[in-house]
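Chemist: all I have is the shape, not the residue letters:
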């Protein structure tokens, strides 16, 4: 928190944090938050975890769909992303993302102690969601993963390249590996243009140090998968060039969960919720129905009282 008399802390876009919804994480950094609250009493809480380089804003469509089902959806821009503080798309330890998610979830649970909690993650946000649920398996009623980062692309994760990345991280941690290819986000050109024109998305290159953190996260997920027993839904496009579909297949096949589903979209790219309209619509229906079917009691308070 700023010292008395000090200038107010401002978001990377120059807006005072006091004027924005936010939480302050354990490192004292401001995280910009979004909340989509239904008009009536919420039936469940859903945390949305966005991907690398992006922010929580592009999840408006998913959030509104779930809000219409009387679900309270909430999210924050991860450290170093969007309107949150922190060095852009760089972090000293991937665990910080998980810690921050749990802090936000705990805050919302304290306000709604009797509601089930779901977590939804896309891309890197999928990895964050998996590891968050692994740390607190009893806290989540279910996990939804859209094009999740579970294992790195086989071409970029050969033993030689992994070794070279670790050497480069030691010698040149700020070495730029190039930006995310926007053309692989979606087959819908309007969505690709929206991604390219979104000023809150980081369009700079990925540092070696960040890539090494991602490698560490996927290695940890691989170790955790055999012990996973919580319900999950995975949606993945089989033409996804940014997150390897083999990771989703591996998790589906090897997790202990009895309640698990993998749906593959033929020809679809990475951001299924921003894919061609027929795919995006199917994704919204899948996510909405999967979550609502797992609510412990769908009876409204009015029906209970009658």
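Modeler: Yep, that arrived. For clarity, every value in this text was computed on a predicted model and none was experimentally measured.
Chemist: please make it C-alpha for all contacts and neighbour counts, starting now.
Modeler: OK.
Chemist: show me where the stretch 51-200 of the chain has its strands.
Modeler: Using DSSP state E, counting those that start in this stretch, the strands of the stretch 51-200 of the chain run over 71-76, 117-122, 142-146.
Chemist: packing partners of the first one?
Modeler: Taking 3 or more C-alpha pairs under 8 Å, 6 or more residues apart in numbering; DSSP states H and E as contact, the helices and strands that strand 71-76 lies on are strand 30-36, strand 44-49, helix 60-67.
Chemist: can you lay out the ones you listed as a markdown table showing mean neighbour count?
Modeler: Shown next, in a markdown table, are those (neighbours: other C-alpha atoms under 10 Å):
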| stretch | mean neighbour count |
| --- | --- |
| strand 30-36 | 21 |
| strand 44-49 | 26 |
| helix 60-67 | 20 |
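Chemist: and here is the other one:
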């Protein structure tokens, strides 16, 4: 009975407060988008920091890399340096609300993140008209790539690389988790969460994790409404499994404690039913969520390079064989 009254009181509080989770979309399109040396200027005039890693000679392929939640473009420093030495030019940018981009900590909305990616792809293709362009998304970045590729106005790309994409949709969450998120987002959307007390391991690269903890541009306290927006994005990505066509390489670590196995495998079941011959899934037995920065990250880098260069039937690491074994059991 006490629980019932507490719930009624909470619902009344939500109703009276009138709080709603907000998104913070771009302004009017009054600029011509430009890709500068260190800046991606969007159509509404937002200046998004860009990092690039270029080969010493003309590149034979291009990667546009999208960072994960609360991270920023620096995530791709070491992979970018590696790929550039393989003749692949790499670009990564701070997405709105993250890193040094405008409106830090505020969620711009899935449509905005997709639109920014579409514009940047066009700019990169203009700069390298004769080179194949690949999209690489880590975690949240992977969810953005998946949903972007389902849009009719998405520019053509040679392929996409998904590193532990964020696919933990509401339909795969326990009811109490989705209920708590909804309640907080509609009552205290400004409340910040730090994740303290949540014992999960994002990577076995402890030195890298400590560096992230010291990095002032990595967000440590997250607004509830931003988490709510991320969950909307994961819903959209999860539900786009059957519409993701074309050359795709998906990487996942068996030790991933951030994105659970169940939603990932459920996504893969739908994902592999369409255009299966153009899709490669690699599951790394010792891989964590931060596959591109784990201690075994060079293994994933070599697989990505081989896939871009030749789309081989077998990846050098054999992680695709591991994936087939695990998925066949399911």
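Modeler: All right, it came through fine. Bear in mind the structure is a predicted one, so any value in this text is a computation, not a measurement.
Chemist: what does the TM-score come to for these two?
Modeler: Laid over one another, the chains give 0.81 as their TM-score (TM-score structural alignment, normalised by the length of structure 1), with 272 aligned residues with a C-alpha RMSD of 2.4 Å.
Chemist: wait, which of the helices and strands packed on strand 71-76 of structure 1 is closest to residue 248 of structure 1?
Modeler: strand 44-49 (17.1 Å; C-alpha to C-alpha).
Chemist: just want the angle from that closest one to strand 117-122.
Modeler: For strand 44-49 of structure 1 against strand 117-122, the angle by axes from the mean of the first three to the mean of the last three C-alpha atoms, to 10 degrees is 30 degrees.
Chemist: other SSEs contacting strand 44-49 of structure 1?
Modeler: strand 71-76, strand 117-122, helix 124-135.
Chemist: what angle separates that strand from helix 124-135?
Modeler: Going by the same axes, to 10 degrees, strand 44-49 of structure 1 makes 130 degrees with helix 124-135.
Chemist: which residue numbers in structure 2 go with strand 44-49 of structure 1?
Modeler: Strand 44-49 of structure 1 corresponds to residues 61-66 of structure 2 when matched by TM-score structural alignment.
Chemist: for that stretch, give me the average deviation versus structure 1.
Modeler: Here the mean offset of stretch 61-66 of structure 2 against structure 1 after fitting is 0.9 Å, by mean C-alpha distance after the TM-score superposition for structure 1.
Chemist: and for that stretch, what are the contacting residues?
Modeler: 73, 76, 87-93, 95, 121, 131-138, 141-142, 308 (C-alpha atoms under 8 Å, 6 or more residues apart in numbering).
Chemist: distance to residue 256 of structure 1 and mean neighbour count added to the strands of the stretch 51-200 of structure 1, as a markdown table?
Modeler: Below are the strands of the stretch 51-200 of structure 1 laid out as a markdown table (distance: least, C-alpha to C-alpha, whole Å; neighbours: other C-alpha atoms under 10 Å):
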| stretch | distance to residue 256 of structure 1 | mean neighbour count |
| --- | --- | --- |
| strand 71-76 | 28 | 26 |
| strand 117-122 | 19 | 27 |
| strand 142-146 | 14 | 25 |
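Chemist: residue 231 of structure 1 is nearest to which of those strands?
Modeler: Across the strands of the stretch 51-200 of structure 1, residue 231 of structure 1 has its closest neighbour in strand 142-146 (4.9 Å, C-alpha to C-alpha).
Chemist: what's the closest one aligned against in structure 2?
Modeler: Aligned using TM-score structural alignment, strand 142-146 of structure 1 spans residues 159-163 in structure 2.
Chemist: what segments of structure 2 are helices?
Modeler: 2-17, 77-85, 110-127, 140-149, 175-185, 206-214, 224-238, 261-271, 297-310, 319-329 (DSSP state H).
Chemist: need those in JSON lines with distance to residue 65 of structure 2, can you?
Modeler: Converted to JSON lines, those look like this (distance: least, C-alpha to C-alpha, whole Å):
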{"stretch": "helix 2-17", "distance to residue 65 of structure 2": "39"}
{"stretch": "helix 77-85", "distance to residue 65 of structure 2": "9"}
{"stretch": "helix 110-127", "distance to residue 65 of structure 2": "10"}
{"stretch": "helix 140-149", "distance to residue 65 of structure 2": "8"}
{"stretch": "helix 175-185", "distance to residue 65 of structure 2": "29"}
{"stretch": "helix 206-214", "distance to residue 65 of structure 2": "18"}
{"stretch": "helix 224-238", "distance to residue 65 of structure 2": "17"}
{"stretch": "helix 261-271", "distance to residue 65 of structure 2": "21"}
{"stretch": "helix 297-310", "distance to residue 65 of structure 2": "13"}
{"stretch": "helix 319-329", "distance to residue 65 of structure 2": "22"}
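Chemist: out of these, deepest packed?
Modeler: Per-stretch averages of neighbours, counted by mean count of other C-alpha atoms under 10 Å, single out helix 140-149 among the helices of structure 2, with a mean of 27.
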